[in-house]
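>>> next one to model:
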Amino acid sequence: MFRSIFMHTDALSDILKWLRLKAEVYLHTDFQGCWAVDTSGSRSVPFHLVHSGRSWLHLQDEAPRLLSAGDLVIFPHDAQHYLSSESHCPNAELVDQTMAQLGAPAQGEVTGLTCGHFMFENKADWPLLDSLPAVIVLELSDTSRLGNTRALLQLLIAELEEQGAGASLAVDYLAHVLFIHILRSQLEKGLPSGLLKALFSPQVGKALTLIHADIAKPWTLASLASAVGMSRAVFAAEFKSLTGKTAIAYLSEWRMLTAAELLQTTDLTLFDISERCGYQSEAAFRKAFKHVTGKTPGEVRRAAD
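Predicted coordinates:
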């Protein structure tokens, strides 16, 4: 018997598309002897995979942590950090020396590192990562869990090592998938609240998917609650508890963020944009846009020129 699976849009995919998630692996090498790297301060989300050997992780005001082969470390808020061969915290001079001598022969234990970062091209504030900790360490050497993530990283490493045709693009796309696996891993561990937890909540997540699938629909609190099989009061309370805002406020903000994107990247008329975003008149749209963004549609469009 054949099974058919039809892909449907979901809120997380929509948000990542809108934020224009980019991923890049920029270093895949072996370090030997006394070394240190610091990739913080890039205003992105750095990550490092220890694919062989071991490394010490140094964070401000925390004890050093030993990373082993198979450990993946991610910094959702670009926390200041060092990875080093040394258990004591290195300095900037050692970092500069390491990069200047990259690839030169050395003595001592070998550590293989793969380094990269995730970034959002769309710099608009959206609280997707707010609930994540300063540092995430996934111990992929544990074969009892995270099997798909481990297989994904093995494929990524193979692409880096073999350098076949199209490898550069393949690695960046695999890194995209890795980012989603990282988000899923944090949901499995449990997050207290936040947009990320809401996206994976069975009912609130479904409501978010409905909003993102059709922002032009005249959604109300009652219609959203009914669509996900909850009473209006319970749905309203759970939505605000998870996201920190009401369902209608979320809908309005997402409509205006979508509108701002269309103003900046298309030549659509204001009437067309207002219709796409669920408004029947330009006047109502202008008022709502100014209320949510603090700017007029014209100001946003002119700033993009």
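>>> going by C-alpha atoms from here, please, whenever you check contacts or count neighbours.
Noted.
>>> which secondary structure elements does the helix or strand residue 161 falls within contact?
According to DSSP states H and E, residue 161 maps onto helix 147-162. Other helices and strands packing on helix 147-162, by 3 or more Cα pairs under 8 Å, 6 or more residues apart in numbering; DSSP states H and E, are helix 167-189.
>>> helices or strands next to the helix it packs on in the packing?
Contacts defined by 3+ Cα pairs under 8 Å, 6+ apart place helix 167-189 against strand 21-32, helix 147-162, helix 195-199.
>>> now that helix, how far from the centre of its chain.
The chain centroid and the centroid of helix 167-189 are separated by 9 Å under Cα atoms, centre = their mean, to the nearest Å.
>>> please apply the same query to stretch 294-305.
Centre-to-centre, stretch 294-305 and its host chain are 27 Å apart (Cα atoms, centre = their mean).
>>> just stretch 192-207 next, same as before
With Cα atoms, centre = their mean as the basis, stretch 192-207 stands 15 Å off its chain's centre.
>>> give me the contacts around the helix holding residue 161.
Contacts to helix 147-162, defined as Cα atoms under 8 Å, 6 or more residues apart in numbering, come from residues 28, 140, 167, 168, 170, 171, 174, 175, 178, 181.
>>> which among the residues you listed end up buried?
Buried members of the contacts of helix 147-162, scored by 16 or more other Cα atoms under 10 Å, are 28, 140, 167, 170, 171, 174, 175, 178, 181.
>>> OK, contacts around the second one?
Think residue 140. So, once contact is read as Cα under 8 Å, 6+ apart, residue 140 ends up touching 70, 71, 72, 146, 147, 149, 150.
>>> try it again at 6 Å.
By Cα atoms under 6 Å, 6 or more residues apart in numbering, the residues touching residue 140 are 70, 71, 150.
>>> can you tell me how far it is from residue 51?
According to Cα to Cα, to the nearest Å, residue 140 and residue 51 sit 10 Å apart.
>>> which residues do the two both contact?
Joint contacts of residue 140 and residue 51 (Cα under 6 Å, 6+ apart) are residue 70.
>>> burial measure for the nearest residue to residue 275 once chain neighbours are set aside, as a count.
Nearest non-adjacent residue to residue 275, counting by Cα to Cα, 6 or more residues apart in numbering: residue 216, 6.9 Å away. Close neighbours of residue 216, defined as other Cα atoms under 10 Å, add up to 17.
>>> Proceed likewise with the subsequent sequence, for comparison:
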Amino acid sequence: MDVLSDLLRRARAGDALVRRLVQRPPWALTFADATALTVVATLGGHAVVRLDEADAAPVALAAGDIALITAVGEYTIADNASTPAQVVIRQGRKYHADSGDPVEREGWNLAPRTYGDGLPGATVMLRGAYELHGDVGGRILAMLPPVAVVPAGPRTGGALDLLAAEVGRDEPGQDAVLHRLLDLVLVLALRAWCARPGSDPPSWYGALADPAVGEALRLMHGDPARRWTIASLAAEVGMSRAAFAARFTGLVGEPPLTYLTGWRMTLAADLLRDTDATVAAVGREVGYEDAFAFSVAFKRARGVSPSSWRRGTG
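Down below sits the predicted model:
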């Protein structure tokens, strides 16, 4: 499994929530408890994204654009940078921004997973909210700024058309279809963002394009507990030990075994928090037969012992 696919698989805490919003200007929706990663796409019309930060400039979205929002906390999607919030969405419920009263369902629900006024001239948006999990999720979030805008393009446009066609339906297996289509939109948007001039993706992402280094990364993610050495990795990718080590370090920014140790500690951190497995069992899961050696490596990487990390005191 390639690195990005592995991160997305391990990071997801649950299925994403997919909704369509249909609003005629002026409109503004505030999301008070945003998830770690939100995908917002403008299907028709235009919109802006406003972060709950004093120095954050509004980000404009044209038809077909996709915004990946990683800001923790509150943000607003609106027709204009100056439109005050009309509805606040908190814990999945909608409230009038001025009064705080709940929004009546009648007149708001237009179709399955579709909300708004549905009047002529409305902007149509898709929104998918991901709950990302733990230290692995943090690696995905680190790829992106608070708001990353991917301009409309043929590849993302085709995926958005499919998602838009399905979101209002209510047929057997609909949730599975929507989740997979949203994943497709997310991956295509991540690819497009990382390929843009001026973007700053992590070094490992660029290294995936190298046949040898990309394969080595795939091998380490596919079997992190294996007793990998530089020699064994080099043999797997058909290079000499010295040439492989130099190429990997040059492209990824750190030596192969340093990268492997960091990935193992990321996995271990989530296992310690999410499972009742003993410290020794977690160590074995990430490639350490000796519990003491694992504890030393973990403390070196995280600054606290595995037990302290599990207790949340790290």
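>>> okay, the angle between the helix holding residue 161 of the first structure and strand 21-32?
Counting by axes from the mean of the first three to the mean of the last three Cα atoms, to 10 degrees, helix 147-162 of the first structure lies at 70 degrees to strand 21-32.
>>> and stretch 259-273 of the second structure, how far from the first structure on average?
Its aligned residues in the first structure lie a mean 2.7 Å from stretch 259-273 of the second structure after superposition (mean Cα distance after the TM-score superposition for the first structure).
>>> what segments of the second structure are helices?
3-11, 134-141, 154-167, 174-195, 203-207, 211-222, 230-237, 241-252, 256-274, 279-285, 291-302, 306-311 (DSSP state H).
>>> where in the first structure does the first one fall?
If I follow you right, that is helix 3-11 of the second structure. Using TM-score structural alignment, helix 3-11 of the second structure corresponds to residues 11-19 of the first structure.
>>> ok, average deviation of the matching stretch from the second structure?
Mean for stretch 11-19 of the first structure is 2.2 Å (mean Cα distance after the TM-score superposition for the first structure).
>>> find the nearest non-adjacent residue to the residue nearest to the spatial centre of the first structure, please.
Centroid-nearest residue in the first structure: residue 179, 5.9 Å away (criterion: Cα atoms, centre = their mean). Closest residue to residue 179 of the first structure in three dimensions, ignoring its sequence neighbours and counting by Cα to Cα, 6+ apart: residue 118, at 7.6 Å.
>>> how about the closest residue to residue 64 of the first structure other than its chain neighbours, what does it touch?
Closest residue to residue 64 of the first structure apart from its sequence neighbours, by Cα to Cα, 6+ apart: residue 58 at 4.9 Å. Residues near residue 58 of the first structure by Cα under 6 Å, 6+ apart: 64, 81, 82.
>>> which of these lies closest to residue 251 of the first structure?
residue 81 (37.2 Å; Cα to Cα).
>>> report how many residues lie close to the closest residue to that closest one other than its chain neighbours.
Distance criterion Cα to Cα, 6+ apart; nearest residue to residue 81 of the first structure, sequence neighbours excluded, is residue 59 at 4.8 Å. Using other Cα under 10 Å, residue 59 of the first structure has 17 neighbouring residues.
>>> hang on, residue 59 of the first structure packs against residue 83?
No - the pair residue 59 of the first structure / residue 83 is not scored as a contact, 9.1 Å apart, by Cα atoms under 6 Å.
>>> coming back round to it: please say which position in the second structure the residue nearest to residue 275 of the first structure maps to.
In the second structure, residue 216 of the first structure lands on residue 225 (TM-score structural alignment).
>>> how much space between that match and residue 285 of the second structure?
On the measure of Cα to Cα, residue 225 of the second structure and residue 285 of the second structure end up 6 Å apart.
>>> I'd say the match of residue 216 of the first structure and residue 283 touch.
No - assessed by Cα under 6 Å, residue 225 of the second structure is found out of contact with residue 283, at 9.0 Å.
>>> returning to what we had before: could you dump the buried ones among the contacts of helix 147-162 of the first structure into TSV with distance to residue 230 of the first structure added?
Formatted as TSV, these follow (distance: Cα to Cα, whole Å):
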residue	distance to residue 230 of the first structure
28	49
140	38
167	47
170	42
171	42
174	37
175	37
178	34
181	29
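>>> out of these, which is nearest to residue 262 of the first structure?
residue 175 (27.4 Å).
>>> which one in the second structure is aligned with the closest one?
Checking TM-score structural alignment: residue 175 of the first structure goes with residue 182.
>>> grab the nearest non-local neighbour of residue 28 of the second structure.
That would be residue 78: by Cα to Cα, 6+ apart, it lies 4.0 Å from residue 28 of the second structure.
>>> what of residue 84 of the second structure?
Closest to residue 84 of the second structure by Cα to Cα, 6+ apart is residue 28, at 6.3 Å.
>>> and for residue 7 of the second structure?
residue 136 (6.2 Å).
>>> relative to residue 268 of the second structure, how far out is the counterpart of residue 285 of the first structure in the second structure?
Following TM-score structural alignment, the counterpart assigned to residue 285 of the first structure within the second structure is residue 294. As judged by Cα to Cα, residue 294 of the second structure and residue 268 of the second structure stand 10 Å apart.
>>> got a list of what the aligned partner of residue 117 of the first structure in the second structure touches?
Structural alignment (TM-score structural alignment) places residue 117 of the first structure against residue 129 in the second structure. By Cα under 6 Å, 6+ apart, the contact list for residue 129 of the second structure reads 16, 17, 38.
>>> burial measure for the second one, as a count.
Going back to what we said before, that points to residue 17 of the second structure. Counted with other Cα under 10 Å, residue 17 of the second structure comes out at 16.
>>> got the contact list for it?
By Cα under 6 Å, 6+ apart, the neighbours of residue 17 of the second structure are 128, 129.
>>> against residue 138 of the second structure, how distant is it?
Distance from residue 17 of the second structure to residue 138 of the second structure, by Cα to Cα: 20 Å.
>>> make CSV out of the contacts of residue 140 of the first structure and add neighbour count and distance to residue 302 of the first structure.
Output for the contacts of residue 140 of the first structure, formatted as CSV (neighbours: other Cα atoms under 10 Å; distance: Cα to Cα, whole Å):
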residue, neighbour count, distance to residue 302 of the first structure
70, 20, 49
71, 21, 47
150, 22, 46
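>>> out of these, which comes closest to residue 270 of the first structure?
Closest to residue 270 of the first structure, out of all of the contacts of residue 140 of the first structure and judged by Cα to Cα, is residue 150, at 47.2 Å.
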